[in-house]
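Participant: sequence unknown, structure follows:
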């Protein structure tokens, strides 16, 4: 079997949540045949895993990120030269299966009618819901002032989700909640749940001991160019830092991730957060901290930062939005509140009883180890692919 995987960024090495999911999917698909990953940004992967090759759409090199030049709220309106190059690569490789990352690249589905391969749309988020959440988070004045524009954005995002899901032969989602949101938009051929992986299973060996949780050492990791994560950094700075400072105890918060925007740099400088840009090795960062603050208010789908933190033995302190669809139990697997300040208070309280923190960390790690290992992801993908008749005839 030959499998073609289109992604926005090169999946290797996997750093951000999207790359981590794409890399895990590629590895699982490589167990079934030859995989060619094709990305629109990044550099050629220096050493992809066995049975995986990587190419870049050369026409896209040097151009601004899609969201800076696309008139659509969620889709990349792919220029003709980039689309023609993708079409040529598709024809040359002659795949049996094509996996397309996210609604952002959904325009590539229009090429399927020229080729025989079946298609999978891999949704890391339900983008129409993310757009709606972002607009709902605006002040009332902002919503009223931009009412027509916001309505167009929401309609455009819903139409894109609905149309792309109906075009693909199969759609992968990250959680049952995302599957329900997608089904509510209209008819979908086939939805399969493909959970997200633990990004680096080596973190499962990081020690869990009482000393780790006595100190107020916090670490937030995520793509720092993605607006839900930018908003989370705002919540950490404005809501959590004052509570931690008021405790009278030493504290530290590390914010680490890929391509931080200037607003993130400003927030970290203003609130005393340590910013680590494009961290080369995450296990060391995760092992140094005891708590993972994740006060997400927007977004959906991947939840990889939650899985990563729990696998590494951190106690996660998160909003319900951050853990939505994972099946975690508040108070058992993680600390829960929709208020960032309250999350900080719960961390402070738990650190006074570090053995209780140990128990929560162990339960969190066991949960993700059992449900989100690479072996579990590979099994789910094999079963999903087996449900698609290959190759398509006619």
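Facilitator: On my side now, so go ahead. From a predicted model like this one, the values you see are computed outputs, not experimental measurements.
Participant: alpha carbons only for contacts and neighbour counts from here, please
Facilitator: Will do.
Participant: and the end-to-end length of stretch 283-300?
Facilitator: End-to-end distance for stretch 283-300: 24 Å, by Cα to Cα, to the nearest Å.
Participant: Need the three-state assignment for residue 39.
Facilitator: Look at residue 39: counting by DSSP: H, G, I helix; E, B strand; the rest coil, its state is strand.
Participant: ok, structure two:
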């Protein structure tokens, strides 16, 4: 079948959470179908990345998004019912390319990845349509609104409310809507969707061969954090950790260090590198060497939705995780068995020190975490679950198709 896969970011290379999930879905679909990937680009590197998708056998449509134009579209949407995030991810050139492609040769299936790409396929009808919301973004922005001061709090709350309405409308117009966890699915179903709209969830996965435990010794004084550092929940978590947790750990273990591994660190995050024991790496080609040397990987976010890849990848590497309840909630893990969970700064200090002091406890959590990922979060497991949801939709596609109006 001929499948259109529309993504809000160029899904190659698969170096962060959004790209990782999209890439593995595309790779899986490309094994059985002719896949046309459509995604905007924001840099020369992203434009060059299309070759990685072509190596999977995919055709690729792309269109540029300039920063000034994106900001202008976001600002314009402030006065309309349309969420600003949809303006941010919209490329007129890409939209035109999708219309031309659909007109020249209709698609058998449309797969939209994240709500922000819904405008690209709003007019494409006549074949089954799948929306993978991943996280319900509306709820994330409403949570961020509660953590920001006015006027940012007002802006995030407005965006969250707009997205709630948009998500309900989008879901009602698709044949199948998917999410990343049962909790996200519960939010989606709470919108009161039409009976004809099927829903389901499937998890993220981990490349277990790539994220394999290292045989090199670890540093018992090293703590690590992985995540994009232009993302507010990550910034908030790291700043709080450096203010409230790390100094108390260093009071007991003066050699304790904290490595912040992630692209695009803000000015406030870069400034943390002036503190004793703190390293801010910025973009790295490979997180594995830096993370594998750590005694502990921390995920202390107070705002978290869906599945945190930082937890899965740390577990796969055999690095035990200390997480906040919000971060751990998206993982099918038992606190104390597969990872440590700490609800406040004092608990985070205690949990980190426990693993830094006791190599046998660290080894136990490392083994249990790796076993959980092998059992539950292998990409083959995730794709089998996706297949079970797609089977009825693909059967619809095989029964026939109308021409897609453009």
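Facilitator: Arrived safely, thanks for sending. Please read these numbers as outputs of a predicted model, since none were measured by experiment.
Participant: Hmm, residue 119 and residue 112 of structure 1 touching each other?
Facilitator: Yes - using Cα atoms under 8 Å, residue 112 of structure 1 is in contact with residue 119, at 7.4 Å.
Participant: higher neighbour count, these two?
Facilitator: Counted by other Cα atoms under 10 Å, residue 112 of structure 1 and residue 119 do not tie: residue 119 has more neighbours, with 23 against 16.
Participant: tell me the secondary structure for that one?
Facilitator: Residue 119 of structure 1 ends up strand, using three-state DSSP.
Participant: Enumerate every residue touching it.
Facilitator: 97, 98, 99, 100, 109, 112, 168, 169, 170 (Cα atoms under 8 Å, 6 or more residues apart in numbering).
Participant: for the residue mapped onto the first one from structure 2, what are its contacts?
Facilitator: With TM-score structural alignment as the matching criterion, the partner of residue 97 of structure 1 in structure 2 is residue 109. Taking Cα under 8 Å, 6+ apart as the definition of contact, the neighbours of residue 109 of structure 2 are 1, 2, 3, 4, 127, 128, 129, 130, 394, 397.
Participant: same deal with residue 320 of structure 1?
Facilitator: Contact analysis of residue 320 of structure 1 by Cα under 8 Å, 6+ apart lists 336, 337, 338.
Participant: Of those, which is the most crowded?
Facilitator: In terms of neighbours by other Cα under 10 Å, these top out with residue 336 at 23 neighbours.
Participant: wouldn't it be in contact with residue 318 here?
Facilitator: Yes - Residue 336 of structure 1 lies in contact with residue 318 (Cα under 8 Å); the separation is 5.3 Å.
Participant: shared neighbours of these two, anything?
Facilitator: Common neighbours of residue 336 of structure 1 and residue 318 (Cα under 8 Å, 6+ apart) are residue 343.
Participant: now the helices for the stretch 151-300 of structure 1?
Facilitator: 176-185, 211-214, 227-235, 241-246, 262-271, 282-288 (DSSP state H, counting those that start in this stretch).
Participant: looking at these, which is closest to residue 73 of structure 1?
Facilitator: helix 227-235 (13.1 Å; Cα to Cα).
Participant: Over which residues of structure 2 does the closest one lie when aligned?
Facilitator: Going by TM-score structural alignment: helix 227-235 of structure 1 matches residues 232-240.
Participant: once aligned to structure 1, how far is the matching stretch on average?
Facilitator: In the superposition with structure 1, the average deviation recorded for stretch 232-240 of structure 2 is 1.8 Å (mean Cα distance after the TM-score superposition for structure 1).
Participant: Other residues contacting that stretch?
Facilitator: Residues outside stretch 232-240 of structure 2 that contact it (Cα under 8 Å, 6+ apart) are 144, 225, 227-229, 260, 269, 272, 299-304.
Participant: make it 7 Å
Facilitator: Applying Cα atoms under 7 Å, 6 or more residues apart in numbering, the contact partners of stretch 232-240 of structure 2 are 227, 228, 229, 269, 300, 301, 302, 303.
Participant: In the stretch 201-350 of structure 1, what residue spans correspond to strands?
Facilitator: Ranges of strands in the stretch 201-350 of structure 1, per DSSP state E, counting those that start in this stretch, are 216-221, 251-257, 274-277, 291-294, 315-318, 335-336.
Participant: So which elements touch the third one?
Facilitator: In terms of contacts (3 or more Cα pairs under 7 Å, 6 or more residues apart in numbering; DSSP states H and E), strand 274-277 of structure 1 is packed against strand 251-257.
Participant: quick one: the strand it packs on aligns where in structure 2?
Facilitator: Matched against structure 2 by TM-score structural alignment, strand 251-257 of structure 1 falls on residues 256-262.
Participant: Measure how buried residue 330 of structure 1 is and give me the count.
Facilitator: If we define neighbours as other Cα under 10 Å, then residue 330 of structure 1 has 15 of them.
Participant: Now which residue in structure 2 aligns to it?
Facilitator: For residue 330 of structure 1, the residue aligned by TM-score structural alignment is residue 335.
Participant: element containing residue 382 of structure 2, please.
Facilitator: Using DSSP states H and E, residue 382 of structure 2 sits in helix 379-398.
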